[in-house]
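S.K.: After the sequence you'll find the predicted model.
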Amino acid sequence: MDIATLIGLVLGLGAVVGGAALEGLHLNALVQPTAALIVLGGTFGAAFVSFPLPTVLRAFKDVKKLLAGSPKNDDIIADICAFAAKARKNGIIALEQDAKSHKDRFMKKAISLSVDGIDPKEIRELLEIDMSATEEQAKMSAEFFEAAGGYAPTIGIIGAVLGLIHVMSNLSDTSKLGAGIAVAFVATIYGLITANILCLPAATKIKLRIKDEMVRKEMIIAGVVAIQNGENPRFIEERLRSYLGGEGDDKPSAVAEEEAK
């Protein structure tokens, strides 16, 4: 689980609510179902108009990525090094069962192509096409939330205007003035919160997840091509760790751990 997302949401929303409480504002004043309906309905309604339904469904599905932790790169390196040692000892055909059982779709595809004896250059080209297509599809989820974040403040202003219209049409009835003004200002707050604490940060986190995923896929491509070329597992491990910019250099060697088993 990504603790940073939870901390960010608690800090962001807590700062708004806590600040309002410190100012002496009754928190009940921030609970306006009408304003929430206008802002959330209007924001995501506009976003639905902007994107095709499959993209919308994928975007909401990718919300899980905000809370889910990223797969560990060390696990990818360990798997590739184990495959390299096995292929070097028994031949690359020995990886056929591993290709079928591996849980990562991209790894499974890469190993399967390698077992089939396809030229390493062609494997790289095919996998890079797959990687590029996956990246473009994933970016659409981030673009959906970016668009929603752009619409939300404007929809909040629409809610404010509607509230003021309600106020102006009931000037003679002072009992309705407070409710109308509350809806007007709370709708603006909801719009800003939806944009700047929810939608835009979600888009940014999804983009970071995409970058992490692309690095892992590039590591898989480099590792599988190296396996097919018969390179030393220790050298493969060092090459893969170079993709991490020094991250994990202090950790035990995956090859050494595999040899120790």
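M.R.: Perfect, I can see it now.

S.K.: Please make it C-alpha for all contacts and neighbour counts, starting now.
M.R.: Fine.

S.K.: By residue count, what's the longest helix in this protein?
M.R.: Assignment by DSSP state H gives helix 120-168 as the longest helix of the chain.

S.K.: Report all helices and strands that that helix contacts.
M.R.: Using 3 or more C-alpha pairs under 8 Å, 6 or more residues apart in numbering; DSSP states H and E as the contact test, the elements touching helix 120-168 are helix 33-50, helix 53-61, helix 105-115, helix 177-193, helix 200-228.

S.K.: now for the host helix or strand of Ile236, which elements pack on it?
M.R.: Using DSSP states H and E, Ile236 sits within helix 233-241. Contacting helix 233-241 under the criterion 3+ C-alpha pairs under 8 Å, 6+ apart are the following elements: helix 73-90, helix 200-228, helix 254-260.

S.K.: try 7 Å this time
M.R.: For helix 233-241, the helices and strands in contact under the criterion 3 or more C-alpha pairs under 7 Å, 6 or more residues apart in numbering; DSSP states H and E are helix 73-90, helix 200-228.

S.K.: out of those, which comes closest to Val183?
M.R.: Set against Val183 and scored by C-alpha to C-alpha, the helices and strands packed on helix 233-241 come closest in helix 200-228, at 23.8 Å.

S.K.: now the angle from that closest one to helix 120-168?
M.R.: Helix 200-228 runs at 170 degrees relative to helix 120-168, counting by axes from the mean of the first three to the mean of the last three C-alpha atoms, to 10 degrees.

S.K.: and the comparison structure, right after this:
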Amino acid sequence: MWVLLGLLLGVGAIVGANQLEGGSVMQLVNLPAALIVLGGTLGAVVVQTPPSLLRRTLGLLRRSSMPEEGRHEQGLDALIHWCITARRKGLIALEPEAARVEDRFVRNGLQLLADGKPVDAVRTTLEVELVAQEQRDHQAARVLESMGGYAPTMGIIGAVLGLIQVMAQLDEPSRLGSGIATAFVATVYGIGLANLLLLPLAAKLRQMIDAHNLYREMMLEGLLLIAEGQGPKSIQLKLQGYLDVNDATQTTP
């Protein structure tokens, strides 16, 4: 919702400024320019990116559109529940709890606890998975950043192609002005696509990745505290800082 609103504001500002300068909306509508910018940008990113990474990028984009407010609070509540369960019934009782968890990282951690693995082994295993997951996610965000770099270049290519067509019509001076104006529409498309959509989306993905990584760090520390036999109140106090950091991140402009 906010992405769509921001995009509408950005496009509206450009179109409105063009109107104030005496231009018209139709001057900014050019199908060949759009094909060059969109097709060229997609083609370039397909050349450089493995299919699996493209699918991961699309998956992260879908996740970024879903509200995740309260995720950290829910995670802390789940840790306290698992702590109480482990203290009453033993760590083996976490095995059925693991089967009900959707997050693979947390599910693996609970299974390690249920299997009776030492605390150091649990920490090492989960930290490796945490780092690997973060790196894969940031690679996906870099796909959008690379598209944001290609789009303006494709816009320049479109402008050059348009100017070539204009130069081929030098024998008709009356058409030169409109032809040159049309040629530069491709540049507007390329720069606008990069700075109004692709680069902001990449930044949004990085913010989401950082929030997910903070959540996994909290869950990791909580699972280790359960393995060490800490009580619910102790877990609540020690992990409260993660909630505070997440709240501060969400409220920072």
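M.R.: Ah, there it is. Just so it is clear, the structure is predicted and the values come from calculations on it, not from any experiment.

S.K.: Out of the helices and strands packed on helix 120-168 of the first structure, indicate the one that is most buried.
M.R.: For those, the largest average neighbour count (mean count of other C-alpha atoms under 10 Å) is found in helix 177-193, namely a mean of 22.

S.K.: for it, packing partners?
M.R.: Under the contact rule (3+ C-alpha pairs under 7 Å, 6+ apart), helix 177-193 of the first structure is packed against helix 33-50, helix 120-168.

S.K.: Nearest residue to the residue nearest in space to the middle of the first structure in space, ignoring adjacent ones along the chain?
M.R.: Relative to the mean C-alpha position of the first structure, the nearest C-alpha, by C-alpha atoms, centre = their mean, is the one of Ile206, at 2.6 Å. If the residues on either side of it in the chain are set aside, Ile206 of the first structure comes closest to Ala142, at 5.8 Å by C-alpha to C-alpha, 6 or more residues apart in numbering.

S.K.: what would the helices and strands packed on helix 177-193 of the first structure look like in JSON lines with distance to Lys89 of the first structure?
M.R.: Converted to JSON lines, these look like this (distance: least, C-alpha to C-alpha, whole Å):
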{"stretch": "helix 33-50", "distance to Lys89 of the first structure": "54"}
{"stretch": "helix 120-168", "distance to Lys89 of the first structure": "20"}
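
S.K.: which bit of the second structure covers the longest helix of the first structure?
M.R.: Aligning helix 120-168 of the first structure against the second structure (TM-score structural alignment) gives residues 119-167.

S.K.: which residues does Ala33 of the second structure contact?
M.R.: Residues touching Ala33 of the second structure, when contacts are defined by C-alpha atoms under 7 Å, 6 or more residues apart in numbering, comprise 158, 185-186.

S.K.: Just put the residues you listed in JSON lines and tack on distance to Asn246 of the second structure.
M.R.: Written out in JSON lines, the entries for the contacts of Ala33 of the second structure read as follows (distance: C-alpha to C-alpha, whole Å):
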{"residue": "Gly158", "distance to Asn246 of the second structure": "43"}
{"residue": "Val185", "distance to Asn246 of the second structure": "42"}
{"residue": "Ala186", "distance to Asn246 of the second structure": "41"}
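
S.K.: ok, now how distant is the residue of the second structure positioned farthest from its centre from Ala159 of the second structure?
M.R.: Relative to the centre of the second structure, the most outlying C-alpha is that of Asp171, 50.4 Å out, by C-alpha atoms, centre = their mean. In this view, Asp171 of the second structure and Ala159 of the second structure are 20 Å apart by C-alpha to C-alpha, to the nearest Å.

S.K.: ok, now Leu176 of the second structure?
M.R.: When distances are taken as C-alpha to C-alpha, Leu176 of the second structure and Ala159 of the second structure turn out to be 14 Å apart.

S.K.: circling back to that earlier point, if I pick the residue nearest to Ile206 of the first structure, what's in contact with it?
M.R.: Going by C-alpha under 7 Å, 6+ apart, Ala142 of the first structure touches 203, 206-207.

S.K.: 8 Å - rerun?
M.R.: With C-alpha atoms under 8 Å, 6 or more residues apart in numbering as the criterion, the residues that contact Ala142 of the first structure are 59, 202-204, 206-207.
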